[in-house]
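Student: All I have is the shape, not the residue letters:
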């Protein structure tokens, strides 16, 4: 049981989760007008994940009665995505683009982001192979993941090593919830019940004393240890010296557990790696009660 074998009768776990995200093809990083439309979110994103996702190509759209069908191709397979239209809606082709028409007005068909969500849930076409995880923060949070990615030599090195045929190089930027969330467990089976009051106070210190910079470093560390991305293992400097110092400081906070979550309602991907199976939602949970587990997690290796 989860409560057995724990030393103290009051245990604290720090829970971290992504609040919002922006995802674009890697080449889109250099489209200043394109990324500008997401600036309200990207300026809050300090975590980034890069990897490979299957290319999605729209082949055709048909309309029979109220049944709109969109046909896509990914990795050589064709997928059909149906939509129900209102009565009286027509389909027209203009300037090599598809439009829906009604009462003389034109509108776009269902957008690609909605299509990719449905395609992934129905057919699993959005499998995102995580190759590298990083972060950017700066001294006061002024440096975003986008700022880092624009000058990222590792990103260029991954691209040079080659993107598999049929895939595109994709970037996912995450904004972590700007609040501390500590889960406190009162354990009647604890080995030591003499420090309850002290450890409750420590929990409050963690709740109010863990900075955003520390949360970013812990979230990154948890995701790296969870996915074990190929290029984080290849690059010996995956953790910068400043991040190592932050992690080492967090070691003293005596967390019993740390978790990092990625879970969005309309997420177009199923993230995975060589160590983790594809899933739409992920919870990277680390039990740090044992001293050896704490040393491994906070070592940055």
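Tutor: Nice, thanks for sending it over. In this text, all values refer to a predicted model and were calculated from it rather than measured experimentally. Residues are numbered from 1 along each chain as shown.
Student: C-alpha from now on. contacts and neighbour counts both.
Tutor: Noted.
Student: and residue 232, that one's in a helix?
Tutor: Yes - according to DSSP: H, G, I helix; E, B strand; the rest coil, residue 232 belongs to a helix.
Student: check contacts around it.
Tutor: Counting by CA atoms under 8 Å, 6 or more residues apart in numbering, residue 232 touches 131-133, 224, 238.
Student: Now tabulate these in JSON lines and tack on secondary structure and distance to residue 89.
Tutor: Formatted as JSON lines, the contacts of residue 232 follow (DSSP: H, G, I helix; E, B strand; the rest coil; distance: CA to CA, whole Å):
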{"residue": "131", "secondary structure": "strand", "distance to residue 89": "43"}
{"residue": "132", "secondary structure": "strand", "distance to residue 89": "45"}
{"residue": "133", "secondary structure": "strand", "distance to residue 89": "45"}
{"residue": "224", "secondary structure": "helix", "distance to residue 89": "48"}
{"residue": "238", "secondary structure": "coil", "distance to residue 89": "53"}
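Student: Identify the nearest residue to residue 150 in space, disregarding sequence-adjacent positions?
Tutor: residue 29 (6.6 Å; CA to CA, 6 or more residues apart in numbering).
Student: er, residue 295 actually
Tutor: residue 251 (7.9 Å).
Student: before we go on, here's another structure to hold up against the first:
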């Protein structure tokens, strides 16, 4: 295939913010601090994921010199596993004098002499804190992507409220005990604030258009990028196509396609490629699915003009095409 234009370009998205909330936090009806609520209000893409469900090992728990330590237990394919944590700062307040870990050992409570709970630490939150402090992959910071969705509201409800009433989340929570009995559901909320147009020039492309038309189309794409709703739709579809989550149906096979309305803005701007990057290294977690290897940084690349018999942003004369590019269909 040959280049139609001397310059080809791609629109590139990368997440700029990642919020994490466990399903039990979301469904318990609690509220977030105003600053956290504001932070998450711009998160329009979410992933429903699973990781091993954790409990405290009561006999291992210690609290000395305002430091909390112990062991978390969990199962992987039925096998009992343990994960130690230590030196977590926990100053007992409001008259609390001791810790208690009642059955089923999902939470540790700080108690007053009268037995009143002053503060508490859930096992899944401790697991998250421990995971985020570790740059190495292990069972408790590895999350299987089960579903990708978008949550763009009309301004009447916040992002957490929209998710808590989402029908797909309700369905997954109902199915999880059967499909993933030893795992808990965690939600990741993403803002994709890093957007850029990248260009590539092929000075050896024979017959490529290199006049004012070439320059004008690039300038138009830079000045008139896809609107937010269009961008969110493309990012959602790209993530679904890449991760192939088990609870998604749409876009698992038919993205990208020249017939999809989701990509109309790209074709209108003559954008020949799309890339989406999902980075989770900043929050200390690794993502995977049944079709994607585990990593803390995933890059997905899409050739949008392959069915038009035309070289894209990824192609240059005499240079071998990079592997892993997903090509559009008619």
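Tutor: The structure has been received and is ready for your questions. Remember, it's a predicted structure, so these values are computed and weren't measured experimentally.
Student: what's the TM-score for these two chains?
Tutor: The TM-score (TM-score structural alignment, normalised by the length of the first structure) is 0.75; 277 aligned residues with a CA RMSD of 3.9 Å.
Student: The stretch 1-150 of the first structure: strands as residue ranges?
Tutor: 10-25, 47-54, 57-64, 67-74, 77-84, 90-94, 97-102, 105-107, 127-135 (DSSP state E, counting those that start in this stretch).
Student: out of those strands, nearest to residue 198 of the first structure?
Tutor: For residue 198 of the first structure, the closest of the strands of the stretch 1-150 of the first structure is strand 10-25, at 9.2 Å, according to CA to CA.
Student: Which other helices and strands does that closest one contact?
Tutor: helix 39-42, strand 167-176, strand 181-186, helix 196-209, strand 257-262 (3 or more CA pairs under 8 Å, 6 or more residues apart in numbering; DSSP states H and E).
Student: Would you mark the buried spots in the fourth one?
Tutor: The neighbour-count criterion (16 or more other CA atoms under 10 Å) identifies 199-200, 202-203, 206-207 as the buried residues of helix 196-209 of the first structure.
Student: Farthest pair within those residues?
Tutor: That would be 199 and 207, which, of those, are the farthest apart (CA to CA) at 12.3 Å.
Student: Compare the strands of the stretch 1-150 of the first structure and give me the one nearest residue 295 of the first structure.
Tutor: Among the strands of the stretch 1-150 of the first structure, strand 10-25 sits nearest to residue 295 of the first structure (CA to CA), with 16.3 Å.
Student: Could you tell me where the closest one falls in the second structure?
Tutor: Mapped onto the second structure using TM-score structural alignment, strand 10-25 of the first structure covers residues 7-22.
Student: gap between that stretch and the chain center?
Tutor: 10 Å (CA atoms, centre = their mean, to the nearest Å).
Student: now do stretch 133-140 of the first structure
Tutor: Chain-centre distance of stretch 133-140 of the first structure: 15 Å, with CA atoms, centre = their mean.
Student: ranking the contacts of residue 232 of the first structure by neighbours, who comes first?
Tutor: When neighbours are counted by other CA atoms under 10 Å, residue 132 leads the contacts of residue 232 of the first structure with 25 neighbours.
Student: Can you tell me what residue 304 of the second structure aligns to in the first structure?
Tutor: Using TM-score structural alignment as the criterion, residue 304 of the second structure maps onto residue 288 of the first structure.
Student: How many neighbouring residues does that match have?
Tutor: Residues near residue 288 of the first structure, counting by other CA under 10 Å: 20.
Student: So which of the helices and strands packed on strand 10-25 of the first structure is nearest residue 107 of the first structure?
Tutor: For those, the distance to residue 107 of the first structure is smallest for helix 39-42, at 25.9 Å, taking CA to CA.
Student: burial count for the residue nearest to residue 295 of the first structure?
Tutor: For residue 251 of the first structure, using other CA under 10 Å, the count is 16.
Student: That one contacts residue 292, doesn't it?
Tutor: No - contact between residue 251 of the first structure and residue 292 fails when scored by CA atoms under 8 Å: they sit 11.7 Å apart.
Student: Just give me the neighbour total for residue 36 of the first structure.
Tutor: Neighbour tally, residue 36 of the first structure, other CA under 10 Å: 11.
Student: What separation do you get for it and residue 175 of the first structure?
Tutor: 16 Å (CA to CA, to the nearest Å).
Student: again, but for residue 276 of the first structure
Tutor: 22 Å.
Student: quick one: which of these two has more around it?
Tutor: Taking other CA under 10 Å, residue 276 of the first structure and residue 175 do not tie; residue 175 has more neighbours (22 against 15).
Student: buried set for stretch 134-148 of the first structure?
Tutor: 134-137, 143-148.
Student: Is it possible to get JSON lines of those residues that adds distance to residue 158 of the first structure?
Tutor: Formatted as JSON lines, these follow (distance: CA to CA, whole Å):
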{"residue": "134", "distance to residue 158 of the first structure": "13"}
{"residue": "135", "distance to residue 158 of the first structure": "16"}
{"residue": "136", "distance to residue 158 of the first structure": "18"}
{"residue": "137", "distance to residue 158 of the first structure": "22"}
{"residue": "143", "distance to residue 158 of the first structure": "22"}
{"residue": "144", "distance to residue 158 of the first structure": "20"}
{"residue": "145", "distance to residue 158 of the first structure": "17"}
{"residue": "146", "distance to residue 158 of the first structure": "17"}
{"residue": "147", "distance to residue 158 of the first structure": "18"}
{"residue": "148", "distance to residue 158 of the first structure": "15"}
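Student: who wins for proximity to residue 262 of the first structure among the strands of the stretch 1-150 of the first structure?
Tutor: Once the strands of the stretch 1-150 of the first structure are compared by CA to CA, strand 10-25 is nearest, at 5.6 Å.
Student: so how far does the closest one sit from its counterpart in the second structure?
Tutor: On superposition with the second structure, the mean distance recorded for strand 10-25 of the first structure (mean CA distance after the TM-score superposition for the first structure) is 0.9 Å.
Student: tell me the angle of that strand relative to strand 257-262?
Tutor: 30 degrees (axes from the mean of the first three to the mean of the last three CA atoms, to 10 degrees).
Student: which residues are in contact with strand 10-25 of the first structure?
Tutor: By CA under 8 Å, 6+ apart, strand 10-25 of the first structure touches 38, 41-42, 45, 168-177, 180-187, 193, 196, 199-200, 203, 215, 219, 255-264.
Student: if you set the cut-off to 6 Å instead, what comes out?
Tutor: 169-177, 181-186, 196, 255-262 (CA atoms under 6 Å, 6 or more residues apart in numbering).
Student: same thing with stretch 51-71 of the second structure?
Tutor: Under the criterion CA under 6 Å, 6+ apart, residues 72-74, 83-91, 105-106, 123-124, 143, 182-184 lie in contact with stretch 51-71 of the second structure.
Student: residue contacts, the residue mapped onto residue 147 of the second structure from the first structure?
Tutor: Matched across to the first structure, residue 147 of the second structure falls on residue 132, judged by TM-score structural alignment. Going by CA under 6 Å, 6+ apart, residue 132 of the first structure touches 49-50, 229, 231-232.
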